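A.B. asks: structure, please.
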Amino acid sequence: MTAINPSYRTTLFACVSVLALVTLASLLFGAGDTSPGAALRTLLGQGSAEDRFVVFELRWPRTLLGLLVGAALGAAGIVLQATTRNPLAEPGLLGVSAGASLAVVLAVAWGASSATVNLGVAVTGALVGCLLVLLVSRVATLGNDPVRLVLAGAAFSSLLSALTALILLHDQRSADEIRFWIIGALAGRSADTLLWSVPGVIAGLLLLLPLIRPLASLALGERMASGLGHHPQRVRFWALIAVALLVGTATSAAGPIGFIGLIVPFVARRLVGPDIRRSLLPSLLLGPCVLILADILSRLSVRPYELPIGVITALIGAPILIAVVRGQRIPRL
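C.D. replies: The predicted structure follows:
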């Protein structure tokens, strides 16, 4: 592991501070009638029964879910980019999220409940979706072109999303049960969602720990990584398993939320450089920051209603994607 220098510690401290402020803001601001002042008094133990319900029963669970899902998507994004050596790789653009969504819809259509659908279903769908995109890219000799890899991913994601929509059109029960889930949101999730999501995210992060150094070596090229004693294909396989665990868990908990896996690694690399040994921890902290901030904006934009959180993340992420693509040179990771 690289030495922790003062500037890196300062960056981590700044990320933690921003995360704390965003988390507090998530508890204070909402689309309802409870004002920030009333929410703050509630946190200090002086609020009314109605305010306590809003803060602790509505805002607190969605904030915790935002912390969990944001960390999972941020880590998945930086690992997927390191695995493919492609700064444009993002779970939503490479079929990972779409594969998880299709798997969940299929499970519901075959009789499962969207509230109790097996986490393994979403994880399997995420892994299959990602592997299909990478396989087609390799067969078409597109693996060395970041833009074409993303185009292949976008095409497959659109295909999987179209299949999902087709199933929902022909199965009214599935459409009614999954309509709220499929738009991607932190609101309306039960406390049980957190209970079964935590193990999936922890398992994905634990699987990543022994892969950090090999992934850093892959940035030097496969020959160099092999010379250092690593097995590139094996490293990529387990890295994709970890990504599938993280994205599958996040998607089954909050629905498909795009662009977090693109925004967060982009910012993390700007702050600490491209080395995954340095950028992974900032990504874990910045993921919840971006997701919870987007959730706050979704609550306040059209009060007393809420926008789908995916609309906000797309508004933030699309300009970043365009900026990377339009750059003079797309960096190799």
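
A.B. asks: make it CA atoms for all contacts and neighbour counts henceforth
C.D. replies: OK.

A.B. asks: number of nearby residues for the residue lying closest to Leu300 once chain neighbours are set aside?
C.D. replies: With sequence-adjacent residues excluded and distances taken as CA to CA, 6 or more residues apart in numbering, Leu300 is closest to Ala31, at 5.8 Å. By other CA atoms under 10 Å, 17 other residues sit near Ala31.

A.B. asks: spatially central residue in the chain, please.
C.D. replies: Central residue of the chain (CA atoms, centre = their mean): Leu73, 2.1 Å from the mean position.

A.B. asks: measure Leu65 to Phe53 for me?
C.D. replies: Taking CA to CA, to the nearest Å as the criterion, Leu65 is separated from Phe53 by 17 Å.

A.B. asks: sequence B follows; please return its structure for comparison with A:
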Amino acid sequence: MRALVLVLSVGGILALLIVASLAVGSRALAPGDVLSALFTDRRDAAGVIVHELRLPRTLTAIFAGACLGVAGVLMRAATRNPLADPGLLGVNAGAALGVVVAIAFFGVATASGYVWFAFAGAAGASLLVHAAARGDRRDDAIGLVLAGVALSACLGAVVRIVTLVDDDTFESFRFWAVGSFERRDPDVAAQLLPFAVAGVVLALLVSRGLDQLQLGSDLARSLGVSPALIMLGAGAAITLLCAAATSAAGPLAFIGLLVAHAVRGAVGGSVRVSLPLAAVTGAALTLASDVLGRVIALPGEVEAGIVAAFLGAPLLLWLILRKTKTP
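C.D. replies: Sure, this is the predicted structure:
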């Protein structure tokens, strides 16, 4: 019951944020004009702004945030690592490399064109990080993060080399790399929706098994759970969700990290109970970052990726300091 109340409450906040997202910008609109334009076929300036400019970026922010929220909860449960986050596990760097390769070597110039390169890069990086971490026999709580940091540094160096020697590639790449919803093609999120849905379905299927694995592998096996199968399903779900979100919106660091900690503090560690709240919370947090970025720099804007990093970096630092102080 508590989880349902929280989902409805955060859902109400998300609804208010949607109205704010449609109203706030270089040209502010009154809430009444927003609602009128949203539910009618107005062809005036307000209708064009709402339907063609702000509604696509709002829907993309909700899509990316929900994916990252669910992925954050899965990452924490599957890795038992409070620092797990797409930005820390090489997903962003892999997607960035995919975009650079598409622009520099295949001449792709549109988001709808290089989205599949970004998806392949993000998925490949995630698989490499998980393989490297599983190959480490130490029971290290931050082993996965260390593997992600190492791969991110390597891929980031390749990206910088390519963009430094090719000005045209750099100009095209920087609009994606900043993590913004401005001028995002709504067709991109639509293309990635099947992968996100598949990731959510997998997350729901493995959620009960992940909860049972928290009791220990031996006890989980006695309950009929296959730890290897559950971890495989969780890894596939994380890869699909993170790759879809990063490909659609660019790198958005710390969203999954923030959501995982907020949801765990609100409803406990049950993955099955946490997933709906994580999806709504991730969507609300991402959209709030986008709206806040537009408010604090009018008539310009600060990109949502920068705002999310500003909010998440202190939490990451606090977690690392707390862990290093634990005997």
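
A.B. asks: any idea what the TM-score is?
C.D. replies: Once superposed, chain against chain, the TM-score is 0.90 (TM-score structural alignment, normalised by the length of structure 2); 325 aligned residues with a CA RMSD of 2.5 Å.

A.B. asks: quick one on the thing from earlier: between Leu65 and Phe53 of structure 1, which has more neighbouring residues?
C.D. replies: Each of Leu65 of structure 1 and Phe53 has its neighbours counted (other CA under 10 Å); Leu65 has more, 27 against 14.

A.B. asks: corresponding residue for that one in structure 2?
C.D. replies: By TM-score structural alignment, Leu65 of structure 1 lines up with Thr60 in structure 2.

A.B. asks: what do you get for Pro87 of structure 1?
C.D. replies: Residue correspondence to structure 2 (TM-score structural alignment): Pro87 of structure 1 is matched to Pro82.

A.B. asks: doesn't Arg76 make contact with that match?
C.D. replies: Yes - look at Pro82 of structure 2 against Arg76 with CA atoms under 8 Å: they come within range, at 5.7 Å.

A.B. asks: what helices or strands is whichever strand or helix holds Val147 of structure 1 leaning on?
C.D. replies: Val147 of structure 1 belongs to helix 146-170 when assigned by DSSP states H and E. Using 3 or more CA pairs under 8 Å, 6 or more residues apart in numbering; DSSP states H and E, the elements in contact with helix 146-170 of structure 1 are helix 96-109, helix 119-139, helix 172-182.

A.B. asks: tally up the residues packed near Thr281 of structure 2, please.
C.D. replies: The burial count for Thr281 of structure 2: 32, using other CA under 10 Å.

A.B. asks: where's Pro61 of structure 1 relative to Ala187 of structure 1, distance?
C.D. replies: Pro61 of structure 1 is 8 Å from Ala187 of structure 1, where distance means CA to CA.

A.B. asks: with Gly273 of structure 1 instead?
C.D. replies: Distance from Gly273 of structure 1 to Ala187 of structure 1, by CA to CA: 34 Å.

A.B. asks: and for Leu281 of structure 1?
C.D. replies: To Ala187 of structure 1, Leu281 of structure 1 is 26 Å away according to CA to CA.

A.B. asks: over to Leu169 of structure 1?
C.D. replies: 24 Å.

A.B. asks: if you count what's nearby, which of these two comes out ahead?
C.D. replies: Set Leu169 of structure 1 next to Ala187 and count neighbours by other CA under 10 Å: Ala187 wins out with 21 against 12.

A.B. asks: that one pairs with which position in structure 2?
C.D. replies: Residue pairing (TM-score structural alignment): Ala187 of structure 1 is matched to Glu182 of structure 2.

A.B. asks: and the residue nearest to its match when sequence neighbours are not counted, how many neighbours does it have?
C.D. replies: Leaving aside its chain neighbours, Glu182 of structure 2 sits nearest to Arg57 (6.5 Å; criterion: CA to CA, 6+ apart). For Arg57 of structure 2, the count of nearby residues is 25 (other CA under 10 Å).

A.B. asks: now the one 5 residues further on
C.D. replies: A count of nearby residues for Ile62 of structure 2, using other CA under 10 Å, gives 24.

A.B. asks: correct me if wrong: it contacts Ala279.
C.D. replies: No - using CA under 8 Å as the test, Ile62 of structure 2 is too far from Ala279 to be in contact (9.0 Å).

A.B. asks: hang on, the earlier thing: the residue nearest to the centre of structure 1 and Gly204 of structure 1: what is the separation?
C.D. replies: 11 Å.

A.B. asks: any shared contact partners between those two?
C.D. replies: Common contacts of Leu73 of structure 1 and Gly204 (CA atoms under 8 Å, 6 or more residues apart in numbering): Leu246.

A.B. asks: after superposition, how close is the lengthiest helix in structure 2 to structure 1?
C.D. replies: Secondary structure assigned by DSSP state H gives helix 186-213 as the longest helix of structure 2. With mean CA distance after the TM-score superposition for structure 1, helix 186-213 of structure 2 departs from structure 1 by a mean of 1.7 Å once superposed.

A.B. asks: so what does that helix touch, helix or strand wise?
C.D. replies: Judged by 3+ CA pairs under 8 Å, 6+ apart, helix 186-213 of structure 2 is in contact with helix 55-79, helix 111-135, helix 217-222, helix 227-249, helix 271-295.

A.B. asks: and that helix, what's buried?
C.D. replies: Buried residues in helix 186-213 of structure 2, counting neighbours by 16 or more other CA atoms under 10 Å, are found at 186, 188-189, 192-193, 195-197, 199-200, 202-213.

A.B. asks: what are the buried residues along stretch 112-125 of structure 2?
C.D. replies: Using 16+ other CA under 10 Å as the test for burial, stretch 112-125 of structure 2 gives 112, 114-125.

A.B. asks: got it, and stretch 214-232 of structure 2?
C.D. replies: Buried, per 16+ other CA under 10 Å, within stretch 214-232 of structure 2: 214, 220, 225-227, 230-231.

A.B. asks: could you do stretch 141-152 of structure 2 as well?
C.D. replies: 142-152.

A.B. asks: could you dump those into a markdown table with distance to Glu303 of structure 2 added?
C.D. replies: Converted to a markdown table, the buried residues of stretch 141-152 of structure 2 look like this (distance: CA to CA, whole Å):
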| residue | distance to Glu303 of structure 2 |
| --- | --- |
| Ile142 | 29 |
| Gly143 | 31 |
| Leu144 | 28 |
| Val145 | 25 |
| Leu146 | 27 |
| Ala147 | 28 |
| Gly148 | 24 |
| Val149 | 23 |
| Ala150 | 26 |
| Leu151 | 25 |
| Ser152 | 21 |
